[in-house]
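[1] The sequence isn't on hand, but the structure is:
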């Protein structure tokens, strides 16, 4: 599991194949909501505990 951003992760198998679509959230989560940090992957329920600092959770300038 690799974090791509403050709201997205990627899961790869042993051979490096991207299997993120097997996750119930398709690799997306919300750091602002505990409920949005739980997902199912191949029958296993996983819960993350993401606590970003104010700088890490800041919205990038556009």
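    Looks like it arrived, so ask away. Keep in mind the model is a prediction, meaning the values are calculated, not measured.

[2] From now on I want contacts and neighbour counts done on CA atoms only, so please keep to that.
    Noted.

[3] Does anything pack onto the helix or strand hosting residue 46? Which helices or strands?
    Secondary structure from DSSP states H and E places residue 46 in strand 44-47. Packing partners of strand 44-47 (3 or more C-alpha pairs under 8 Å, 6 or more residues apart in numbering; DSSP states H and E): strand 38-41.

[4] want to compare, so here's the second one:
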């Protein structure tokens, strides 16, 4: 993972989170809990990748 992708991961995670929230609000009565969890998995993974890349960036600046 390269530190230059930090903002790409962060923007992707925010967009995925907003799309998941919109999907849940738009069809609230037709969504099950497991389906809602599947909508949030990409956002969670992208936030995690942004977090890991941020720490790689900070560690490289200390050396």
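    Structure's in. What do you need? As the structure is a computational prediction, the values presented were derived from the model and not from experiment.

[5] Just give the TM-score of the two.
    The TM-score (TM-score structural alignment, normalised by the length of structure 1) is 0.24; 32 aligned residues with a C-alpha RMSD of 4.1 Å.

[6] rewinding a little: what are the buried residues along the strand holding residue 46 of structure 1?
    By neighbour count with 16 or more other C-alpha atoms under 10 Å, strand 44-47 of structure 1 contains no buried residues.

[7] Next: stretch 33-51 of structure 2.
    Quick answer for stretch 33-51 of structure 2 (16+ other C-alpha under 10 Å): 39, 40, 42, 43, 46, 47, 49, 50.

[8] Just the ones in helices from the residues you listed, please.
    Counting by DSSP state H, the buried residues of stretch 33-51 of structure 2 place 39, 40, 42, 43, 46, 47, 49, 50 in helices.

[9] can I get those in a markdown table with distance to residue 24 of structure 2?
    Shown next, in a markdown table, are those (distance: C-alpha to C-alpha, whole Å):
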| residue | distance to residue 24 of structure 2 |
| --- | --- |
| 39 | 9 |
| 40 | 10 |
| 42 | 15 |
| 43 | 14 |
| 46 | 19 |
| 47 | 19 |
| 49 | 24 |
| 50 | 24 |
